[in-house]
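Asker: model this:
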Amino acid sequence: MTEDEMRKRLAALMIEHRDLDAAIDALSTADSKDQLQIARLKKRKLRLKDQISIIEDYLTPDIIA
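Answerer: Reported below is the predicted structural model:
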């Protein structure tokens, strides 16, 4: 995977993470409050955050001070 592809993947993951956040907020304020669905979305959001962190760490060079 090239650096450009990684940056595109990172952008897509960040958008999906933001969308999940909005979905979780919408479900939390809904009358039915499907706790199982909310829990699944939160788990997915955490997995996305881990993937985002891995890509960001790879793209950010280590600076030796």
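Asker: C-alpha only now, for contacts and for neighbours.
Answerer: OK.
Asker: so who does residue 51 touch?
Answerer: Neighbour list for residue 51: residue 13 [criterion: CA atoms under 8 Å, 6 or more residues apart in numbering].
Asker: Could you also give me the structure for this second sequence? I'd like to compare it with the first:
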Amino acid sequence: MSLESHLAELKRKHGELEREIDDAKLHPSVDELDVAQLKRRKLAIKDEMEKLKSAVTRH
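Answerer: Here you go, the predicted structure:
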């Protein structure tokens, strides 16, 4: 998998998590722990994207 396609896949997953978080917030019965877990996953993906972008700019 090329770096560009890997970044594109991470962006896609990041967007999916964003939508999932937004949808979860619309339901009053949502478990806040579930939302927190989604947010942690989203942040981990964002961190990975930033590391990859940083690695590209250094080379």
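Asker: Once they're superposed, tell me the TM-score.
Answerer: Superposed pair, TM-score by TM-score structural alignment, normalised by the length of the second structure: 0.89. Supporting alignment: 59 aligned residues with a CA RMSD of 1.5 Å.
Asker: ok, the equivalent of residue 22 of the first structure over in the second structure - how many residues close by?
Answerer: Under the alignment (TM-score structural alignment), residue 22 of the first structure pairs with residue 19 in the second structure. Under the neighbour criterion other CA atoms under 10 Å, residue 19 of the second structure is assigned a count of 12.
Asker: how far away is residue 19 of the second structure from residue 59 of the second structure?
Answerer: Taking CA to CA, to the nearest Å as the measure, residue 19 of the second structure falls 34 Å from residue 59 of the second structure.
Asker: which parts of the host helix or strand of the match of residue 22 of the first structure are buried?
Answerer: Here residue 19 of the second structure, judged by DSSP states H and E, is contained in helix 3-26. Buried positions in helix 3-26 of the second structure, judged by neighbour count with 16 or more other CA atoms under 10 Å: 7, 10-11, 13-14, 17, 21, 24.
Asker: Can you state the mean residue-to-residue distance of that helix versus the first structure?
Answerer: In this overlay with the first structure, the average offset of helix 3-26 of the second structure from its partner residues is 0.4 Å by mean CA distance after the TM-score superposition for the first structure.
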